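Undergrad: Fold the stuff below for me.
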Amino acid sequence: MKHILILLSCLLAPLSSAQILDKLSLPSGYEISYFAQDVDNARQMAVSANGIVYVGSRKAGKVHALIDDNKDGIADRKIVLAEKLNMPSGLAMKNGNLFVAEVSRVIRFSDIDLQLKRQAKSFDYDVVFDDLPDKRHHGWKFIRFANNGELLIPVGVACNICEEDPKFGRIFSLNLTTKKLTTVAQGVRNSVGFDTNPKTGNLWFSDNGRDMMGDDIPPDEINRVSKPQEHFGFPFVHGGSVLDPEYAKNKTLMDFQHFSAPKLALQAHVAPLGLHFYRGTHFPEERHNTLLVAEHGSWNRSKKVGYRVMMATIKGGEVTAYEPLVSGFLSKEQTLGRPVAFAELADGTLLVSDDYANAIYRIRYNNK
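TA: Okay, here's the model as predicted:
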């Protein structure tokens, strides 16, 4: 019995950070390493012109700054800019200012690199918008600046399945001067990732499907916005093909043909979060403009799915291939990591955040 207990304890012992990296698989030529570790609940990232990586969190309530002083691809310093914030998951940079999205407001750290250079004991911020819903269920944000200079902000529905008022279930565009919110997309259950295709200007976003319909339905979604205020089906149609048993009772898909179907219907519960079009030139040419997808992984399925970084090839506005860049975060039902979001460094290497392992990974390509 003693030997059995010792064997079980060895099997259940947490893996070291090096062992986790050894478990990860990438295509030939790609290499992965740690850019930073011990970054509490690492979520969305933003990189300044000086190469400082800022990281938000969800449960931890913190915003970090990661500084690679010697430019070797590993952060040398970690600084906490703020803590005790309300799920500051979303970050974006503009004109040297760091914008952070909490549940009900957006705050701004002005000239944040300069504040760090001055070695400030505390970091100043101001509130730029505070009229977002305060419900925490699906209330954490992912933000980006659109090509027109406005800030894109999603507001997920405060439920599993419901028909919310117009303040929920949408992606909004915020004019920072007028403080006016404009609907970009509606019928969106909970998007925690989007990016604009640099070649076409179209916004692509992830959407997490409803729960409690079983292991295999409904699909999670990757969507493309092609017109203002486009409707993507929630709560009536899921994944473009699954009618909701409550909100679409006695209806057919023909009744909802005016709703837009996803460009890619994913496996149920893979939980796509961050999206990012690769803009650099460090990766091979065939990967330029590839759409990267962070599948955070399931929490409510009898057998886990997701837990990987995927690459979507897009041609003519359609997804023509969907294949893994990093897999191995799930090993025999044991969770080793949960990828969340992406950022690029100036050299074109890719950063991936992981809110389970509290880590930031760096992916590079070595054609040797």
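
Undergrad: contacts and neighbour counts: CA atoms only from here.
TA: OK.

Undergrad: L275 and H282: what is the separation?
TA: 19 Å (CA to CA, to the nearest Å).

Undergrad: How about F259?
TA: Here F259 is placed at a distance of 38 Å from H282 (CA to CA).

Undergrad: For the spatially most central residue of the chain, pull up the helix or strand it's in.
TA: Nearest to the mean C-alpha position of the chain, counting by CA atoms, centre = their mean, stands G274 at 2.3 Å. Assigned by DSSP states H and E, G274 belongs to strand 272-277.

Undergrad: Show me how far the next helix or strand after that strand is from its chain's centre.
TA: For strand 272-277, the following helix or strand on the C-terminal side (DSSP H and E) is strand 291-295. The chain centre lies 8 Å from the centre of strand 291-295; the measure is CA atoms, centre = their mean, to the nearest Å.

Undergrad: For the comparison step, fold the sequence that follows:
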Amino acid sequence: MTDVATIPLLRRPLFRPLAHFAAACLIGTLATDLVYWRTADMFWADASSWLVTIGFMLGMLAFAVGLIEVVARRPLLDPPNWVYVFVAVLTLIAVFLNVMTHTRDGWTSVAPEGLGLSAMTVALMLFFPRGRALARRPPGMVLAMLTVLATSAPFAFALKHADAAFDLSSQIGPNPALPEPEPSLLPHMRLAKVVGWGEGEKPEVAPGLAIAPLAQNLQHPRSLAVLPNGDILVVEAVAPKGHPIHRPKDLVMGLIESWATNGGSTGPSNRITLLRVGPDGKAQQSLFLDHLTSPFGVALVGGDLYVANTDALMRYPYKTGDLRIESPGEVLAPLPGGPIDHHWTKSLVASKDGSLLYVGVGSNSNVGENGLEAEKNRAAILEVERATGRWRVFASGLRNPNGLSFEPETGALWTVVNERDELGPNLVPDYLTSVKDGGFYGWPYSYWGAHVDPRVAPPRPDLVARALMPDYSLSSHVAPLGLAFSNGAGLPERYRKGAFVGEHGSWNRGELNGYKVAFVPFNGGRPSGKAEDVVTGFLNAQGEARGRPVGVAVDGGGALLIADDVGNTVWRVAAASQQASP
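TA: Sure, this is the predicted structure:
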């Protein structure tokens, strides 16, 4: 039988080289943290995130191998020093907390907690060469242990959190309650598992309304456009693939997005389906336009149909009654696209006279953590000349503007905006707002006017000073993606003047929020009261997603249309006295 002492590879404990590699990564983390602290260059924050994550994984592997070697009583090992073991556990705890801290976005991923934890980790590692001497002095050992525990306790406490009791209705309206930020090492998160609609199931509607499916078995319907002849265009789209991975968190967020948006469909998407409703109220589906690149917005001006792909504004010839467009189209204007393309949807609306097109372009990050150069001409609404394709930034500081629509009474441009994440379950409220030419709405430097976001470096107090307040809060993390103004027909009187908002629903708070269509009443072209839940029931009793509303539109009869991207359905809502299908 072979004696392990004769095997060269086993003459030294395997955990030592693993521990050395882990230590190198963790020392490197401190170095890159210091560089980021001095430069605010996100390259160094990303480097820290990778180094601390790899260091933690190698450290865990070294610890596991070391325990196995001790248990196996390998003859070449010295007896275990349990002081080492104790400090190794404390070091791994500190490194884990540091991994979680470095998942934050922006400046606070490093300063101050990340930098402090990196320094603490290196200090703990420096303990090991003097471990035997300290072990022979119990008072000193106890003092060191208590010091480490006391220093780690605040970070460990930060791992525990729950959504505080908070009245979400206090955030609906023009003056929302804004609690203090609640950053945490483990982000507030709850994902609604997608289960789809069962046989005969449908959303619930407010009294006086009726709902029925207009089209089913679609492939991620995201937005809707009603043509003058009554035909309905359904934009079916999925996110572009191939986003670059800058840090470990990007891998996790990609999985979360896939989980949250998977509707169980496997057919082709990135296309437009035309619905033509017959006298019997049933909609005939036909493939209208395909070979698109993650499309979202659609606008018809005369004989030109415009489609906002994620990377370009396209123009196609159209004749009334067309069931299919065969033309490859032409690019009117390029749009900010990849390679990151964090918020890829591009909302689209035409001015009343048709001379201008407005395109909503979302940010490339949560709060600029991919570098502000990646945000060029993003988090903005672009104004494009239809005749020439020339464009300019119409308004900025809008993290992810969607549902661009003109309010019918005043002619003002309005949008719904998805605000930033990871300041806690009750910040920051998403909102509905009019958009002023040249207006700046705060992102990424501030939210809801002058509330500064400390994660963004360097700060810009000059921009914060001129940040405009949004008009109407919808509450935090509802993810509004659709907006349509009512046209005064087809629905009960109370819905004749106002805006319908499609709320896709939250993923980053413990208590789910959104997953509904709300109605905001208007008077004199302005919001004039509390929002009302019009269509609910997209979540079942177990908190699973049967559907998720995205785009909304009003058809020629004044009924409300809803694109449900995980239920793969277009729903039609009308007065209960009428048929829910036209």
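
Undergrad: How are the helices of the stretch 101-250 of the second structure distributed by residue range?
TA: 113-127, 131-135, 138-158, 248-261 (DSSP state H, counting those that start in this stretch).

Undergrad: Ok, the stretch 101-250 of the first structure next?
TA: For the stretch 101-250 of the first structure, helices defined by DSSP H, counting those that start in this stretch occupy the ranges 112-117.

Undergrad: which non-adjacent residue is nearest the equivalent of T293 of the second structure over in the first structure?
TA: Using TM-score structural alignment, the equivalent of T293 of the second structure in the first structure is N86. In space, and not counting its chain neighbours, N86 of the first structure is closest to E102: 5.3 Å by CA to CA, 6 or more residues apart in numbering.

Undergrad: That neighbour matches what in the second structure?
TA: Using TM-score structural alignment, E102 of the first structure lines up with N309 in the second structure.

Undergrad: and what of G139 of the first structure?
TA: Using TM-score structural alignment, G139 of the first structure pairs with W344 in the second structure.

Undergrad: After superposing, tell me the mean distance of the helix or strand harbouring S353 of the first structure to the second structure.
TA: Using DSSP H and E, S353 of the first structure sits in strand 350-354. Compared with the second structure after fitting, strand 350-354 of the first structure deviates on average by 1.0 Å (mean CA distance after the TM-score superposition for the first structure).

Undergrad: Now the element after that strand, going C-ward?
TA: Downstream of strand 350-354 of the first structure, the next assigned helix or strand under DSSP H and E is strand 359-365.

Undergrad: In the second structure, what range does that next one match?
TA: By TM-score structural alignment, strand 359-365 of the first structure lines up with residues 569-575 in the second structure.

Undergrad: picking that back up, the residue nearest to N86 of the first structure and P154 of the first structure, how far apart?
TA: 11 Å.

Undergrad: ok, the two, which is more surrounded?
TA: Neighbours around E102 of the first structure and P154, counted as other CA atoms under 10 Å, are more numerous at P154. The numbers are 31 against 27.

Undergrad: Which position in the second structure pairs with that one?
TA: Aligned by TM-score structural alignment, P154 of the first structure pairs with G360 of the second structure.

Undergrad: if we can go back for a sec, packing partners of the strand holding S353 of the first structure?
TA: Packing partners of strand 350-354 of the first structure (3 or more CA pairs under 8 Å, 6 or more residues apart in numbering; DSSP states H and E): strand 42-47, strand 339-344, strand 359-365.

Undergrad: Include mean neighbour count and distance to K179 of the first structure when you put the ones you listed into JSON lines, please.
TA: Below are these laid out as JSON lines (neighbours: other CA atoms under 10 Å; distance: least, CA to CA, whole Å):
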{"stretch": "strand 42-47", "mean neighbour count": "28", "distance to K179 of the first structure": "23"}
{"stretch": "strand 339-344", "mean neighbour count": "28", "distance to K179 of the first structure": "27"}
{"stretch": "strand 359-365", "mean neighbour count": "22", "distance to K179 of the first structure": "33"}
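
Undergrad: Where in the first structure does the strand or helix carrying L30 of the second structure fall?
TA: In this structure, L30 of the second structure sits in helix 15-39 according to DSSP H and E. Alignment of helix 15-39 of the second structure against the first structure: no match, by TM-score structural alignment.

Undergrad: ok, back up a step: tell me how many other residues crowd the match of G139 of the first structure.
TA: By other CA under 10 Å, the residues close to W344 of the second structure number 25.

Undergrad: Name the nearest residue to it, ignoring sequence neighbours.
TA: The shortest distance from W344 of the second structure to any non-neighbouring residue, by CA to CA, 6+ apart, is to T310 (5.6 Å).

Undergrad: isn't there a strand covering S9 of the first structure?
TA: No - counting by DSSP: H, G, I helix; E, B strand; the rest coil, S9 of the first structure is not part of a strand but helix.

Undergrad: Tell me which residues touch it, please.
TA: Contacts for S9 of the first structure (CA atoms under 8 Å, 6 or more residues apart in numbering) come out as none.

Undergrad: Pull the contacting residues for V52 of the second structure.
TA: Going by CA under 8 Å, 6+ apart, V52 of the second structure touches C25, L26, T29, V95, N98, V99.

Undergrad: What of D134 of the first structure?
TA: Listed by CA under 8 Å, 6+ apart, the contact partners of D134 of the first structure are V103, S104.

Undergrad: Relative to A82 of the first structure, how far out is it?
TA: Distance, D134 of the first structure to A82 of the first structure, by CA to CA: 20 Å.
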